[in-house]
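# Sharing a model prediction with you, sequence too.
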Amino acid sequence: AFSHDALLFRRGSCLFLLILCSILGDQDNATNGMRSDFMDIYLGANCAFCISVGTGFDAVPAIFRRSLVFVNAAPLGYCCTSLSNLLLAKHHIDINSGHELTLHKIFSLGIGFCLRSSDYESKNVDLIENTPEEIRDVAVEMVERLNETWQEYPEDEVLQQRFWEIFPTEAVDASEGKPLHGEIRARSGANFLRLNPDWIK
């Protein structure tokens, strides 16, 4: 079982978070001089789960079938959905109105597949990072799922269904012509959907 008393690692020069089971404390391997390529692979292979922003290192824990939590996900359409991951999208804010775009708007306006900052600028969209509380909630959800102590709310499955009905699960890579998503096994962070049901209308 995963312990809430866990060792939290920041790894590599990009400061990803790794959580290692059953040890109390934290280590900043990114800046304390202890970082090495071997340690990066070791942590990726042995962590209970990895919190990532999806910029590459998460491939290591994925290879070793470690669970992944993607936070600040953008572009959302390229998230890895074929593993039992948890997803948390960046906030997409309409610069003109100041309102947050719904999931439907993100994809209907083509923003869910934007790869360059200039693409977001041309669509007048500002990306805002997840709050510490949002990241905490989705991390705790993963801990409890791994420990098999996660408690579903009655509305959770309905919210998840709404999310995946809007998400373009049949999307195809524009350059290679191959499907981006296989069998959908990932879930959107539950507490975020509970608190923001209008986001998936």
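That came through, no problem.
# from here on, contacts and neighbour counts on C-alpha atoms
Will do.
# could you say which helix or strand contains the spatially closest residue to Ile166 that is not a sequence neighbour?
Nearest residue to Ile166 in three dimensions, chain neighbours excluded: His104, at 6.0 Å (Cα to Cα, 6 or more residues apart in numbering). Using DSSP states H and E, His104 sits in helix 103-108.
# and the helix or strand just after that helix, how far out from the chain's middle?
Downstream of helix 103-108, the next assigned helix or strand under DSSP H and E is helix 117-122. Here the centre of helix 117-122 is set off from its chain's centre by 22 Å, with Cα atoms, centre = their mean, to the nearest Å.
# Next: stretch 74-90.
With Cα atoms, centre = their mean, you get 5 Å for stretch 74-90.
# before we move on, what about stretch 25-32?
22 Å.
# Stretch 36-45 too?
Distance, stretch centre to chain centre, for stretch 36-45: 21 Å (Cα atoms, centre = their mean).
# ok, and what's touching it?
Here stretch 36-45 makes contact (Cα atoms under 8 Å, 6 or more residues apart in numbering) with 11-12, 18, 20, 50, 58, 60-61, 63-64, 66.
# Neighbour count and distance to Val158 added to these, as TSV?
Output for those, formatted as TSV (neighbours: other Cα atoms under 10 Å; distance: Cα to Cα, whole Å):
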residue	neighbour count	distance to Val158
Arg11	24	36
Gly12	19	38
Leu18	25	31
Leu20	22	32
Cys50	30	27
Asp58	23	29
Val60	17	32
Pro61	23	30
Ile63	10	31
Phe64	13	31
Arg66	20	27
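# Check which helices and strands the longest strand belonging to the chain sits against.
For the chain, the longest strand by residue count, based on DSSP state E, is strand 67-73. If you count contacts as 3 or more Cα pairs under 8 Å, 6 or more residues apart in numbering; DSSP states H and E, strand 67-73 packs onto strand 49-52, helix 59-63, strand 86-89, helix 132-146.
# what angle separates the longest one from strand 67-73?
Angular relation of helix 132-146 and strand 67-73 on a 0 to 180 degree scale: 160 degrees, by axes from the mean of the first three to the mean of the last three Cα atoms, to 10 degrees.
# Against which helices or strands is the helix or strand following helix 132-146 packed?
Note on helix 132-146: by DSSP H and E, the next helix or strand toward the C-terminus is helix 156-166. Counting contacts by 3+ Cα pairs under 8 Å, 6+ apart, helix 156-166 packs against helix 103-108, strand 187-188, helix 190-195.
# any idea which residue sits dead centre in this protein?
The centroid of the chain falls nearest to Phe70 when counting by Cα atoms, centre = their mean (1.6 Å).
# rewinding a little: which other residues reach the helix holding His104?
So helix 103-108 is contacted by 92, 112-113, 163, 166-168, 199-201 (Cα under 8 Å, 6+ apart).
# How far off centre is it?
For helix 103-108, the distance to the chain centre is 18 Å (Cα atoms, centre = their mean).
# let's bring in a second one:
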Amino acid sequence: MTPQEHLAELNKPETLQELYALVQPHLREGEKALVYPLPFAIAIGHLAPEPHYLASLYDEVYDKLVLLTPPRALPRINKPLFDILSNRFAMVETQNVTLLTARDLDLGMTSVGPFDFCLEHTNRFYRAFTLHCAAGKRQVHLGLDPGARERGESWLKNEAGIDPGTPFVVMHVREPNYSNDSGSASFGRTRVVDPESFRPAVDWLLEAGYAVFRIGRPGSPPFRHVSSRVLDLANEDRGSDFLDVYLSAACAFSLNCMSGPEALARAFGRPSVNTNLLHNIYAHHLPEDLFLFKKFHIRDSTEPLSYEEQLELKMPSRMVLGPLPDSRWYEAEQIRAEACTPEDILGAVREMHDRLSGARQANPANERFLELSRSYENSISRDEQARSLGMDIYSYAHGMGELSSAWANLNPWFLG
């Protein structure tokens, strides 16, 4: 359906009547409401962060925020998270594709009688959230209701055998079975990580007194450990969608890679060690987050591309071109990704532990990273096409989280 056809379909009286009929039961006289379409609710990487972004941007502007989603009954929707969201947002379910994808029209906030309808393209919405954070404005995170928190704490004590007060880390690794989405298979493969590279970090966390819960899809490669304080919930019957949510919301920090569950921890305001990242202009982090990147090689080069060289190739912008990353460019340029080493991940985990314990050190590597990132933003802000697509800012230019100092020291090639 072309944009013109989509707009014509949206403007049909029967379509607008259906929208009103869906939303009207949630409206109260005198309230100002915003309806936000969330078509990709089946993906935790959208169902978790986008409501967090929406509340951060508009909680003080509107009396009620309404999420327009596909039906909760769809198999892949995380139903416990859906229910937690229903405590904070009005949830409206529909199968009307015209309404669910209306944001693609990129028409901004549109008044539809008694409420506003968000027709802002995803890029512009993410852009707005980036600028919101860059201005130091308040972020509104998701929260567990008392019943969910009590249920989770009971599970920790009675089923996991974890003593109350024991800090724990949630670990998620994007394994090969995550890269089977047909349109972005090559991009999915680029994000794949070997769980074994996390083992030294897990061993260190155990020595430091943490428990570690590995979450993920059933059938993920096993992560076995002799310690009873390491639970591979992706491969246990007691793993569940609820535990994915509870543990991500209550952990000391999350240890993850570039995949949906990292956004789940961030939506609940929990810090993360984000490993094996690919550059992305809208890579959102919390202030306490630490991040480290995959190495990239071009063609037959044995030396990894420095950050400056990656920016010259406009790799952060290519990561969000179209509905999917520009995988054809990556293939044409023969870009190869190399995962972080076990030493890289261990160093960043120890650094996070020190930071959370109050031993925060100066991070000159991050200052150089910010300098280069700001230079890149300056270049894309002058690009007319980037501006027209809402891709003219760069989140890493605004101090969202910090480059891991430990990783930068182990990888001096990155900053040159």
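Now that the structure is in, tell me what you want to look at. Given the structure is predicted, the values throughout are model-derived calculations rather than measurements.
# rewinding a little: need the counterpart of the residue nearest to the centre of structure 1 in structure 2.
Applying TM-score structural alignment, one finds that Phe70 of structure 1 aligns to Asn274 in structure 2.
# Now do Leu68 of structure 1 against Val138 of structure 1, distance only.
11 Å (Cα to Cα, to the nearest Å).
# check contacts around the counterpart of Leu101 of structure 1 in structure 2.
Following TM-score structural alignment, the counterpart assigned to Leu101 of structure 1 within structure 2 is Leu305. The contact partners of Leu305 of structure 2, by Cα under 8 Å, 6+ apart, come to 295-298, 413-414.
# how about a cut-off of 10 Å?
Listed by Cα atoms under 10 Å, 6 or more residues apart in numbering, the contact partners of Leu305 of structure 2 are 295-298, 311, 313, 335, 413-416.
# Distance to His181 of structure 1 added to the helices and strands packed on strand 67-73 of structure 1, as TSV?
Below are those laid out as TSV (distance: least, Cα to Cα, whole Å):
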stretch	distance to His181 of structure 1
strand 49-52	19
helix 59-63	16
strand 86-89	14
helix 132-146	22
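# Most tightly packed of those?
Highest mean neighbour count among those (mean count of other Cα atoms under 10 Å): strand 49-52, with a mean of 25.
# To what extent does that one diverge from structure 2 after superposition?
Here strand 49-52 of structure 1, set against structure 2 after superposition, deviates by a mean of 1.2 Å using mean Cα distance after the TM-score superposition for structure 1.
# now for that strand, which elements pack on it?
Strand 49-52 of structure 1 is packed against strand 7-11, strand 16-20, helix 37-46, helix 59-63, strand 67-73, helix 132-146, with contacts defined by 3 or more Cα pairs under 10 Å, 6 or more residues apart in numbering; DSSP states H and E.
# Isn't His297 of structure 2 up against Pro304?
Yes. Taking contacts as Cα atoms under 10 Å, His297 of structure 2 lies within contact range of Pro304: 4.8 Å.
# Can you get me the centre-to-centre distance for stretch 337-355 of structure 2 and its chain?
Computed by Cα atoms, centre = their mean, the chain-centroid distance of stretch 337-355 of structure 2 equals 19 Å.
# Read off where that stretch ends up in structure 1.
The aligned range for stretch 337-355 of structure 2 is 127-145, by TM-score structural alignment.
# possible to save the helices and strands packed on helix 156-166 of structure 1 as a markdown table with distance to Asp26 of structure 1 and mean neighbour count?
Shown next, in a markdown table, are those (distance: least, Cα to Cα, whole Å; neighbours: other Cα atoms under 10 Å):
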| stretch | distance to Asp26 of structure 1 | mean neighbour count |
| --- | --- | --- |
| helix 103-108 | 35 | 18 |
| strand 187-188 | 27 | 20 |
| helix 190-195 | 26 | 16 |
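# I'd like these as CSV, with distance to Arg35 of structure 1 appended.
As requested, those are exported to CSV (distance: least, Cα to Cα, whole Å):
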stretch, distance to Arg35 of structure 1
helix 103-108, 38
strand 187-188, 32
helix 190-195, 33
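# Which of those sits closest to Asp156 of structure 1?
Closest to Asp156 of structure 1 of these is helix 190-195 (Cα to Cα; 6.7 Å).
# In structure 2, what range does that closest one match?
With TM-score structural alignment as the criterion, helix 190-195 of structure 1 aligns to 405-410.
# what's next to that stretch, contact-wise?
275, 290-293, 340-341, 343-352, 361-366, 369, 404, 411, 414-415.
# if I pick the residue nearest to the centre of structure 1, what's in contact with it?
Residues near Phe70 of structure 1 by Cα under 10 Å, 6+ apart: 50-55, 58, 79-80, 85-89, 135, 138-139, 188-189.
# try it again with 7 Å
Residues in contact with Phe70 of structure 1 (Cα atoms under 7 Å, 6 or more residues apart in numbering) are 51-54, 86-88.
# in the stretch 101-250 of structure 2, which spans are strands?
Using DSSP state E, counting those that start in this stretch, the strands of the stretch 101-250 of structure 2 run over 108-112, 115-119, 168-172, 211-215, 230-232.
# got the ones you listed as CSV, with distance to His398 of structure 2 columns?
Shown next, in CSV, are the strands of the stretch 101-250 of structure 2 (distance: least, Cα to Cα, whole Å):
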stretch, distance to His398 of structure 2
strand 108-112, 24
strand 115-119, 26
strand 168-172, 26
strand 211-215, 31
strand 230-232, 36
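# Out of the ones you listed, which gets nearest to Thr98 of structure 2?
Closest approach to Thr98 of structure 2 among the strands of the stretch 101-250 of structure 2 is made by strand 115-119 (11.6 Å; Cα to Cα).
# which one of the strands of the stretch 101-250 of structure 2 lies closest to Met391 of structure 2?
Closest to Met391 of structure 2 of the strands of the stretch 101-250 of structure 2, according to Cα to Cα: strand 108-112, at 15.7 Å.
# Would you mark the buried spots in the closest one?
Using 16 or more other Cα atoms under 10 Å as the test for burial, strand 108-112 of structure 2 gives Met109.
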